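**Student:** Task: produce atomic coordinates for the following.
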Amino acid sequence: MIKGLFEAHLPVSDLNKSIKFYEGLGLEFDHKIEDRLAFLWIEKDKSWLGLWKTDKVELEYHPSIRHIAFEVSLEGLKDSVDWLINKGYTPRKAFGFEPTEPFVMPNPKEGFGHAKIHFNDPDGNSLEFICKIGNPKNITEKMYLSEWEKLNDSIK
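**Tutor:** The predicted structure is shown next:
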């Protein structure tokens, strides 16, 4: 029945500033509704992000309500820290890892891991770039991506 995620929504304080921020990440603006809601394509005709202008953005962060993870390629993820910084965005510390490079959270039971880097939008909504990554050595510890690759010789 379910094939994927079609849309997700975030609260924002300045709709136009947020539209520019997300366009800077590569999302494509589609349309606005009454200067209170904007939609941007994450993947054209497949999934989009709704941004809702509100004065309630000070709502305390919790990943269940103010978090989106964008799937990227492994090569894109490897370049993500420099890419974000060059665009004026700031990667942030997450799960105890400094934002110097992506890190990996293993899922040894399933034989893979998730490589990721975290950052925030202008309203403090939590964002991440993430990709699934092989775990042929069945690693069980979290670590930086460069360490993961050294342990796993050839990751595809």
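**Student:** alpha carbons only for contacts and neighbour counts from here, please
**Tutor:** Fine.
**Student:** roughly how far apart are the residue most central in space within the chain and residue 151?
**Tutor:** Nearest residue to the geometric centre of the chain (Cα atoms, centre = their mean): residue 128, 2.2 Å. Using Cα to Cα, to the nearest Å, residue 128 is found at 24 Å from residue 151.
**Student:** again with residue 132
**Tutor:** Taking Cα to Cα as the measure, residue 132 and residue 151 are separated by 16 Å.
**Student:** just checking, what packs against the top helix by length along the chain?
**Tutor:** The longest helix of the chain (DSSP state H) is helix 15-24. Judged by 3 or more Cα pairs under 8 Å, 6 or more residues apart in numbering; DSSP states H and E, helix 15-24 is in contact with strand 37-43, strand 47-53.
**Student:** What helices and strands are in contact with the last one?
**Tutor:** On a contact count with 3+ Cα pairs under 8 Å, 6+ apart, strand 47-53 meets strand 7-12, helix 15-24, strand 37-43.
**Student:** to compare against the first, here's another:
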Amino acid sequence: MTLLDDVYETHIEVADLDRAMEFYGNTLGLELDRHEEERGIAFYFTGTPRSMLGVWEEDDPEPGHFAFRVSENRVDEMLPFLEARDIEPRAAFGVEPDEPIVHPWMPSATVYFADRDGNSLELLADLSDDPDPDKNRCP
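**Tutor:** You can find the predicted model right below:
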């Protein structure tokens, strides 16, 4: 058993902080906690319990990846959420984004997309099914 419960914060790099703030604040609707313009940093709260996303402006950003947790009872809302915000879901693991991708080994349902800087983002819902460790991933 681990002492660690969840991810408290994660950080990504972007080329244009104002553009990123538009995406994370206005498009995705995250709550801005702090904006340090002189340092090129914005911090967003991402849920309850509060987790934090740090967005750092860099001259040559390196794309990262992270997932937003979604409740299992809202899996059917993941694709409409992105569509309503003109965000294109992307294929992953050879599967087109017609519906959430199920990863039986976890188990989870996920939808992948990207921000304006090419950071790989994911909506992820833990499923209440029993894990199937013999199945690495969908399909």
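**Student:** Which helix or strand contains the residue nearest to the centre of the first structure?
**Tutor:** strand 126-134 (DSSP states H and E).
**Student:** That strand aligns to what range in the second structure?
**Tutor:** With TM-score structural alignment applied, strand 126-134 of the first structure matches the range 120-128 in the second structure.
**Student:** circling back to that earlier point, dump the helices and strands packed on helix 15-24 of the first structure to a markdown table, plus mean neighbour count and distance to residue 117 of the first structure.
**Tutor:** Formatted as a markdown table, these follow (neighbours: other Cα atoms under 10 Å; distance: least, Cα to Cα, whole Å):
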| stretch | mean neighbour count | distance to residue 117 of the first structure |
| --- | --- | --- |
| strand 37-43 | 20 | 18 |
| strand 47-53 | 20 | 19 |
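**Student:** separation between the residue of the first structure most remote from its centre and residue 15 of the first structure?
**Tutor:** Relative to the centre of the first structure, the most outlying C-alpha is that of residue 34, 27.4 Å out, by Cα atoms, centre = their mean. Noted for residue 34 of the first structure: a distance of 11 Å to residue 15 of the first structure, by Cα to Cα.
**Student:** picking up where we left off before, distance from the strand holding residue 128 of the first structure to the second structure after superposition?
**Tutor:** For strand 126-134 of the first structure, the mean deviation from the second structure after alignment is 0.9 Å (mean Cα distance after the TM-score superposition for the first structure).
**Student:** tilt between that strand and strand 7-12?
**Tutor:** For strand 126-134 of the first structure against strand 7-12, the angle by axes from the mean of the first three to the mean of the last three Cα atoms, to 10 degrees is 140 degrees.
**Student:** Report all helices and strands that strand 126-134 of the first structure contacts.
**Tutor:** With contacts taken as 3+ Cα pairs under 8 Å, 6+ apart, strand 126-134 of the first structure sits against strand 67-71, helix 74-78, strand 112-120.
**Student:** Contacts for it next, please.
**Tutor:** 63, 66-74, 77, 80, 111-121, 155-156 (Cα atoms under 8 Å, 6 or more residues apart in numbering).
**Student:** Swap in 7 Å and give it another go.
**Tutor:** Under the criterion Cα atoms under 7 Å, 6 or more residues apart in numbering, residues 66-74, 77, 111-120, 155-156 lie in contact with strand 126-134 of the first structure.
**Student:** And for stretch 32-46 of the first structure?
**Tutor:** Contacts to stretch 32-46 of the first structure, defined as Cα under 7 Å, 6+ apart, come from residues 6, 27-31, 47-53.
**Student:** one more time with 10 Å
**Tutor:** Outside stretch 32-46 of the first structure, the residues that touch it by Cα atoms under 10 Å, 6 or more residues apart in numbering are 4-16, 18-19, 22-23, 25-31, 47-54, 70-71.
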